[in-house]
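sequence plus the predicted model coming up.
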Amino acid sequence: MTEPAPLRAGLLDAVPHGFFGRRGGASAGLHAGLNVGLGSDDDEAAVHANRAAALAAVVPGACLLTPYQVHSATCVTLDAPFVERPRADALVTDRIGLAIGVVTADCAPVLLADAQANIVGAAHAGWRGALDGVTDVTVAAMVARGARAERIVAAIGPCIARASYEVDDAFRQRFEAADGANERFFVDARDEHHRFDLEGYVAHRLAAAGVTRVTALGRDTYAEAADFFSYRRATHRGEPSYGRQIAIIAPAG
């Protein structure tokens, strides 16, 4: 197995963290690389080996916890490892020895930290979760734990970019119904279709929740096939399955 090399964000240097793509790992075929999707059709042993390799690259010896993601705006605060994965799309913890993560395949992974309070969060922000406020509830859970919004920094990892994200009128209307100003996250494409800036929208929601220091890695999961898994790309190619990448963060030990 080739050892994976995480992408890191300077704003999060004070805490262990990493955004991973598909490079490295033990999976083969359609899932070739560092597929960490527990719900994929990949070999289960390879998936667990990939998750262990990613964890070792960020915080060796920690316990990695990821939720059962359902495109919700639900965040769970953790004090200890869980037996059954909660149906949620964000996790928060301040417990040393726990590492939290989310998996994605076009949706935006968001890692957050208040380094002074040593409280971290991880959120899976697809369009539905982002619109419903998954980053809002993650920031609120961190504040409830003892963080301060003005101290929280956030990084948005690799996700589908606007140039690759074509949507229809009904999609756009959902966002404009929530806030007319959301029109700025769309540009016209072909007739009755638009391109949506998921990364920009997530950054906007973080700022609206009081997180003033936000960075985005600017990597396009759809276009960069050698580096990232993409649900939309796999669908357009007619492939029967697809892999997932992971983003991990942990309190500083």
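It's in.

drop to CA atoms for contacts and neighbour counts, all remaining ones
Will do.

quick one: the helices in the chain, in order.
Secondary structure of the chain (DSSP state H): helices at 44-58, 127-132, 134-145, 169-178, 198-208, 231-236.

structure two is appended below for comparative analysis:
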Amino acid sequence: MVSSLRGDHQTKIPIWQWQQWDGLPYLTCTLLQNWKHGFLTRQFYPYPPEDLTEVLHPKAITYRVKQVHGCLVLTPPEIKIKMATKTIKDTFPCADGLITNDVNQAVWVASADCVPVLIGDIKTHQVAAVHAGWRGTAQRIIPETIAYFQHFGSILEHLRIAMGPAISGEVYQVSEQVAAEVGLSLFKEEGISSPRKILEALQTMLDSPILSDSKPGRVRLDIRRVNELQLYKLGIKTDQVAIAPHCTYQEPDNFFSYRRTQQKKVQWSGIVSGDCPK
């Protein structure tokens, strides 16, 4: 089964495809065809990344973090150092982004409504996995990860970015204060800072990331659209970005949604770094 991407790309439109592993469904995106990757479904629960890496590449080394809705990005060597100093109760270091520095490294993030983001560089073959909820989006976790790529030698035009299944804007009700806090991430350079002015600026944007809500003081917020706009402000082109046409809240057969059930169950998304050029 094939799902196409919404968007205004002038080049070949990325395609989202359902794959199967041992009878279990997961999603891939042609934008990331250079790498073994997958946005896994709830059917893989409760297996951890250490077991799930086999789905992508049985010989890859697995890396994960304790997600805290922040903007810290770690490399595998940093994860190893932090794990060596952690107590038994707190095995994984706190972060919300992982970027590879070697070949055959599988990086994973968990999500239940937040945005799982997988990124690859078509020249260096480095990859990253990012967890972007509304708090991480407000702190610009994806641009922070892009900055790491650039620090390690990447140039923007070589990056490919896929945002997986997450809660869609049409059903994600938040307070106006939350929407303004997230929206501020788009307007710091313009000097727009008051919540009222931020909301007004968001509402006048083409394909606005916020929709009206019948409840006073509330709006509907499209987190993936905000992250997409952050990327465009960096200089990323539309054909470098793909957004999965799937909503975790509205598709209970395939995805967990904390907003829908209040249960702390997640699906994992991972990507494996490829061979770096000599």
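Perfect, thanks for sending it. For clarity, every value in this text was computed on a predicted model and none was experimentally measured.

just to revisit the earlier point, between the helices of the first structure, which one is nearest to residue 116 of the first structure?
Judged by Cα to Cα, the one of the helices of the first structure that comes nearest to residue 116 of the first structure is helix 134-145, at 12.2 Å.

now for the aligned residue in the first structure for residue 62 of the second structure, how many residues are close by?
The alignment partner of residue 62 of the second structure in the first structure, by TM-score structural alignment, is residue 64. Neighbours of residue 64 of the first structure under the rule other Cα atoms under 10 Å: 21.

surely residue 64 of the first structure is in contact with residue 95?
No: the pair residue 64 of the first structure / residue 95 is not scored as a contact, 12.0 Å apart, by Cα atoms under 8 Å.

ok so, going back, and the match of residue 62 of the second structure, what does it touch?
Contact partners of residue 64 of the first structure, counting by Cα atoms under 8 Å, 6 or more residues apart in numbering, are 55, 98, 99, 100, 101.

what about burial for these, which qualify?
Neighbour counting by 16 or more other Cα atoms under 10 Å classes 55, 98, 99, 100, 101 among the contacts of residue 64 of the first structure as buried.

not counting sequence-adjacent ones, nearest residue to the alignment partner in the second structure of the third one?
I take that to be residue 99 of the first structure. Alignment note (TM-score structural alignment): residue 99 of the first structure maps to residue 106 of the second structure. Closest residue to residue 106 of the second structure apart from its sequence neighbours, by Cα to Cα, 6 or more residues apart in numbering: residue 272 at 4.3 Å.

returning to what we had before: what is the nearest of the contacts of residue 64 of the first structure to residue 173 of the first structure?
Of these, the one sitting nearest to residue 173 of the first structure (Cα to Cα) turns out to be residue 101, at 31.2 Å.

what is the neighbour count of residue 145 of the first structure?
Residue neighbour count, defined by other Cα under 10 Å, stands at 15 for residue 145 of the first structure.

what do we get in the second structure for residue 158 of the first structure?
Per TM-score structural alignment, residue 158 of the first structure is aligned with residue 165.

same question but for residue 252 of the first structure, I mixed them up
Residue 252 of the first structure maps onto residue 274 in the second structure, by TM-score structural alignment.

go on, residue 194 of the first structure?
Residue 194 of the first structure maps onto residue 219 in the second structure, by TM-score structural alignment.

ok, now which ones touch its match?
Contacts for residue 219 of the second structure (Cα under 8 Å, 6+ apart) come out as 173, 174, 175, 176, 179, 210, 211, 212, 213.

ok, now which ones touch the equivalent of the third one over in the first structure?
By that I understand residue 175 of the second structure. In the first structure, the residue paired with residue 175 of the second structure according to TM-score structural alignment is residue 168. The contact partners of residue 168 of the first structure, by Cα under 8 Å, 6+ apart, come to 192, 193, 194.

next, count neighbours for the residue nearest to residue 106 of the second structure.
31.

how close does it sit to residue 160 of the second structure?
Applying Cα to Cα, to the nearest Å, the value for residue 272 of the second structure to residue 160 of the second structure is 14 Å.

then residue 240 of the second structure?
Distance from residue 240 of the second structure to residue 160 of the second structure, by Cα to Cα: 5 Å.

which non-adjacent residue is nearest the residue nearest the centre of the second structure?
Closest residue to the average C-alpha location of the second structure: residue 117 at 2.2 Å, with Cα atoms, centre = their mean. Leaving out its chain neighbours, the residue that sits closest to residue 117 of the second structure by Cα to Cα, 6+ apart is residue 163, at 4.5 Å.

try residue 21 of the second structure
residue 55 (6.5 Å).

for the closest residue to residue 170 of the second structure other than its chain neighbours, what are its contacts?
Counting by Cα to Cα, 6+ apart, residue 170 of the second structure lies nearest to residue 220, which is 6.0 Å off, once chain neighbours are set aside. Contact partners of residue 220 of the second structure, counting by Cα under 8 Å, 6+ apart, are 169, 170, 171, 172, 173, 174, 210, 211, 212, 213.

tell me what the helix or strand encompassing residue 199 of the second structure is packed against?
Using DSSP states H and E, residue 199 of the second structure maps to helix 195-203. If contacts are counted by 3 or more Cα pairs under 8 Å, 6 or more residues apart in numbering; DSSP states H and E, helix 195-203 of the second structure sits against helix 176-183, strand 210-212.

so which of the ones you listed is nearest residue 135 of the second structure?
Between these, helix 176-183 lies closest to residue 135 of the second structure; by Cα to Cα that is 7.3 Å.

looking for the alignment partner of residue 72 of the second structure in the first structure.
Checking TM-score structural alignment: residue 72 of the second structure goes with residue 74.

aligned partner of the residue nearest to the centre of the second structure in the first structure?
Applying TM-score structural alignment, one finds that residue 117 of the second structure aligns to residue 110 in the first structure.

do you know how far its match is from residue 83 of the first structure?
24 Å.

same check, this time on residue 99 of the first structure
Taking Cα to Cα as the measure, residue 99 of the first structure falls 15 Å from residue 83 of the first structure.

thank you, goodbye.
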